[in-house]
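> For reference, the sequence and a predicted model appear below.
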Amino acid sequence: MSETSTQQPASVEVAAKNVRGELDVLDQLLKPEVQKSLTELVENLPKLAEMVTLMTKAYDLAQTVANDRVLIDDLKGGLEEFVKPIGEKAKGIAAAAVEASDRAHSESTTVGLFGILKMLKDPQVQSTLRFAQAFLAVMAERQNQR
């Protein structure tokens, strides 16, 4: 009998909470700003349905792509083929710069006028000077066009 008396107040309490919740909802619905918002929402339901449809399709596509191991592996392989040569070239340039720096620090000789004239005969120096001359000419042309 004590069990019945403890169950009854609990069900009354739940019912009271439900009534309070319904009254809170009704109080909210009586507010003009809530009614205005609901009216706008109802007017825009077709647009919202279209947006939800598009977002669902985009989500499905993203899920398909995310779960497609073949596509992911292909993209990964393609990216590696693109990046690997660049990385190797950058490592080569960095190694050459380090070696050149070491050589420059180990030599204590002064570069004089005759040393510069001798360097001018080097094909690498000539190629670099031609590039620098062409680059400066292009930059001057572009600056004059402005």
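Nice, thanks for sending it over.

> hey, let's count contacts and neighbours off CA atoms from now on
Will do.

> Count residues in the vicinity of Met119, would you?
14 (other CA atoms under 10 Å).

> Kindly tell me how buried the nearest residue to it once chain neighbours are set aside is, as a neighbour count.
Closest residue to Met119 in three dimensions, ignoring its sequence neighbours and counting by CA to CA, 6 or more residues apart in numbering: Val125, at 6.8 Å. Val125 is flanked by 12 other residues according to other CA under 10 Å.

> Pasting the second one now:
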Amino acid sequence: MSQTTQQAAAEVASTATMTPQQTDVLDQLMKPEIQQSLTVLVENLPKLAEMTTVLTKTYDLVQTVANDRVLIDDLKGGMEEFVKPIQDKAKGIAQAAIEANDRSQVETTTVGLFGLLKMLKDPQVQKTLRFAQAFLEISAERQQQQQQK
């Protein structure tokens, strides 16, 4: 019994020398919800350690990749090689559209029935009409499929 009294006296003495912040922490630790949370944390420490290891490895990899100038330059070059043809094609289409608009603004002649018949023989017009027809057929098929669902 004297040992428990001595321990209690030691705790009171140590509490008396504690700072207010330390007593706040002790007060927090006495709350049941804090104790329950600590129990959950202790039970999940192996999982948390594993997750920390994975996150650390991921962080290290990202840092290595982010600081590797050769890899960054290679990725940049690869992306440029991929995007350049698309960009060139888009520029060509835009230029053709602008030029066609300019020509259509200057051209004042009326397109009649015989003009349309003559245009129908043009391979580009045929190609465009076939594309439009295929596009409309596919759109109709997809619309039917959606209606059936």
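Thanks, I have the structure now. What you see is a predicted model, and the numbers here were worked out from it, not measured in a lab.

> With both chains overlaid, what TM-score comes out?
For this chain pair, the superposition-based TM-score is 0.82 by TM-score structural alignment, normalised by the length of structure 1; 131 aligned residues with a CA RMSD of 1.8 Å.

> So the residue nearest to Met119 of structure 1 sits against Ile116, correct?
No - Val125 of structure 1 lies out of contact with Ile116 (CA atoms under 8 Å); the separation is 10.3 Å.

> compared with structure 1, how much does the longest helix that structure 2 contains deviate?
Ranked by residue count under DSSP state H, the longest helix found in structure 2 is helix 69-106. Following superposition, helix 69-106 of structure 2 is found to deviate from structure 1 by 0.6 Å on average (mean CA distance after the TM-score superposition for structure 1).

> Would you tell me what the next helix or strand after that helix is?
The first helix or strand that comes after helix 69-106 of structure 2 along the chain, using DSSP states H and E, is helix 113-120.

> can you tell me the mean distance of that following helix from structure 1 after alignment?
Compared with structure 1 after the fit, helix 113-120 of structure 2 shows a mean deviation of 0.8 Å (mean CA distance after the TM-score superposition for structure 1).

> Which secondary structure element is home to the residue nearest the centre of structure 2?
Structure 2 has Val62 as the residue nearest its centroid, 16.1 Å off, counting by CA atoms, centre = their mean. Per DSSP H and E, Val62 of structure 2 falls inside helix 45-67.

> which helices and strands sit right next to that helix?
Packing partners of helix 45-67 of structure 2 (3 or more CA pairs under 8 Å, 6 or more residues apart in numbering; DSSP states H and E): helix 69-106.

> angle of the helix it packs on against helix 45-67?
60 degrees (axes from the mean of the first three to the mean of the last three CA atoms, to 10 degrees).

> quick check, distance from helix 69-106 of structure 2 to the centre of its chain.
Here helix 69-106 of structure 2 shows a centroid-to-chain-centroid distance of 24 Å under the convention CA atoms, centre = their mean, to the nearest Å.

> coming back round to it: assign a three-state SS to the residue nearest to Met119 of structure 1, would you?
Under DSSP: H, G, I helix; E, B strand; the rest coil, Val125 of structure 1 falls in the helix class.

> so where is stretch 83-102 of structure 2 in structure 1?
Residues 83-102 of structure 1 are matched to stretch 83-102 of structure 2 when aligned by TM-score structural alignment.

> what's that stretch in contact with?
For stretch 83-102 of structure 1, contacts defined as CA atoms under 8 Å, 6 or more residues apart in numbering pick out no residues.

> returning to what we had before: now list whatever residues contact both of Val125 and Ile116 of structure 1.
Between them, Val125 of structure 1 and Ile116 share no contacting residue under CA under 8 Å, 6+ apart.
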